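J.: build me a structure from this.
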Amino acid sequence: MKKERKNAITFGGKPVTLIGQELKVGDIAPDFIALSENLQPYSLNDDKGIVRLISVIASIDAVAGICDMQTRRFNEEVAKMDNVEFLSVSVDLPFALSRWRKATGLEEVNMLSDHRELSFGEAFGVAIKELRLLARAIFVLDKDNKVTYVEYVTEATNHPEYAKAVAAVKNAANQ
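T.: The predicted structure is shown next:
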């Protein structure tokens, strides 16, 4: 049975339970399997030796638009960097992710769907038990998949700390 963290964050002001262990700076990121836009499995082991910015969102089509804004903002930032992979993970279907990315024309983002097994959500401790969505979070992994920055956004409808995350990516990329 996966670890449950009750009242770990709030979603719309209501406490929710996150499934999985909370990751901390210095941890080695656990592997996971999610689906790419073209329905191919994606694993951390697919591309070793690269810095990763992992942006976790509830849904790219969320009404408030924060998930859309978060993805656009990080895409813009990563476009200015070399040798950084930008992953956006949600439980949206791969078809919805592909439609959104093509409609926006964003090039840097690798949209991943965790809808099948919540493999990513449980491995990274962001699966919301009550909603079967992912909690908003940011992870930066160095070239050895070590976590160098983590933010579990305490209220899922709030924005993450963009500047801190971008600084962490730049720092990891310069190591």
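
J.: make it CA atoms for all contacts and neighbour counts henceforth
T.: Fine.

J.: any idea which helix or strand comes after the host helix or strand of E122?
T.: E122 belongs to helix 119-123 when assigned by DSSP states H and E. For helix 119-123, the succeeding helix or strand toward the C-terminus, using DSSP H and E, is strand 127-128.

J.: who's in contact with that following strand?
T.: For strand 127-128, the surrounding residues in contact (Cα atoms under 8 Å, 6 or more residues apart in numbering) are V16, T17, L18, I19, G20, L118, G121, L133, L134, A135.

J.: check the gap between the residue nearest the centre of the chain and I33 for me.
T.: In the chain, the residue lying closest to the centroid (Cα atoms, centre = their mean) is V56, at 2.6 Å. Using Cα to Cα, to the nearest Å, V56 is found at 15 Å from I33.

J.: equivalent analysis for L18, please.
T.: Taken as Cα to Cα, the spacing of L18 relative to I33 amounts to 19 Å.

J.: more neighbours: which of those two?
T.: Using other Cα atoms under 10 Å, the more surrounded residue of L18 and I33 is L18, with 28 against 20.

J.: helix, strand, or coil at F95?
T.: Per DSSP: H, G, I helix; E, B strand; the rest coil, the secondary structure class of F95 is helix.

J.: for the closest residue to it other than its chain neighbours, give its distance to N110.
T.: Closest residue to F95 apart from its sequence neighbours, by Cα to Cα, 6 or more residues apart in numbering: E37 at 6.4 Å. To N110, E37 is 8 Å away according to Cα to Cα.

J.: for comparison, sequence B:
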Amino acid sequence: MANVTFDHKPVTLEGPELKVGDKAPDFTALSNDLQEVSLHDFKGKVKLISVVPSIDTGVCAAQTKRFNEEADKIDNIQILTISMDLPFAQGRFCAAEGIKHLEMLSDHRDADFGKKYGVLIKELRLLARSIFVVDSNDNITYVQYVNEVTDHPDYDKALEAAKQAK
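T.: Down below sits the predicted model:
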């Protein structure tokens, strides 16, 4: 399993550690209008899945804003940001920050995404910061489990992987 820390203390991630070449597991999460959304809803598109612990923190907000800014620059891509925040909080954040080019999803109900992608932090019931790029055939082409949850991911590598995915 990925060695991940939160505030420099080791945490336990539930679920499998996914790797490049794995088939992306389907999952169910909630959109900001409380509708169930799954990976299958984005069939045929490249997906950049940006996972954040809570949209109400500086690094998570910056990560979401960065991918929102980049979304228009990549053809045939759907950027998803997933957290354990309630859909209402995600909606308020998007409205306040002008987030319009990505889909915010909440995993709060049953942590289905977190368990299937190996990012559910057992001790905190938060998602570990990570990035997954999934091609149009739902194969994982890039993975980053950020070692220290409070650090930024490698935006440039993730964006390059998304541009290369077909």
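
J.: re the thing from before, possible to save the contacts of strand 127-128 of the first structure as CSV with distance to R73 of the first structure and secondary structure?
T.: Shown next, in CSV, are the contacts of strand 127-128 of the first structure (distance: Cα to Cα, whole Å; DSSP: H, G, I helix; E, B strand; the rest coil):
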residue, distance to R73 of the first structure, secondary structure
V16, 27, strand
T17, 28, strand
L18, 26, strand
I19, 27, strand
G20, 27, coil
L118, 25, coil
G121, 22, helix
L133, 21, strand
L134, 19, strand
A135, 18, coil
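
J.: which of those residues sits closest to V51 of the first structure?
T.: Minimum distance to V51 of the first structure across the contacts of strand 127-128 of the first structure is 19.9 Å, recorded for G121 (Cα to Cα).

J.: quick check: the aligned residue for that closest one in the second structure?
T.: Counting by TM-score structural alignment, G121 of the first structure corresponds to G114 in the second structure.

J.: surely its match is in contact with D107?
T.: Yes: at 7.2 Å, G114 of the second structure counts as touching D107 under the criterion of Cα atoms under 8 Å.

J.: ok so, going back, so who does the match of G121 of the first structure touch?
T.: Contacts of G114 of the second structure (Cα under 8 Å, 6+ apart): E14, G15, D107, L120, L127.

J.: ok, and the residues you listed in the first structure?
T.: Among these, the contacts conserved in the first structure (both residues aligned by TM-score structural alignment, their matches' Cα atoms under 8 Å) are E14, G15, D107, L120, L127.

J.: who wins for neighbours among these?
T.: In terms of neighbour count, L127 stands highest of those at 29 neighbours, by other Cα under 10 Å.

J.: quickly note the distance from the alignment partner in the second structure of T154 of the first structure to E160 of the second structure.
T.: Matched by TM-score structural alignment, T154 of the first structure corresponds to N147 in the second structure. According to Cα to Cα, N147 of the second structure stands 20 Å off from E160 of the second structure.

J.: do you know how far the residue of the second structure positioned farthest from its centre is from V149 of the second structure?
T.: For the second structure, the residue at maximal distance from the C-alpha centroid (Cα atoms, centre = their mean) is K9, at 21.8 Å. For K9 of the second structure, the distance to V149 of the second structure equals 10 Å [Cα to Cα].

J.: try A162 of the second structure
T.: With Cα to Cα as the criterion, A162 of the second structure and V149 of the second structure are 22 Å apart.

J.: and these two? Which one has more around it.
T.: A162 (26 against 23).

J.: what lines up with the more buried one in the first structure?
T.: Under the alignment (TM-score structural alignment), A162 of the second structure maps onto V169 of the first structure.
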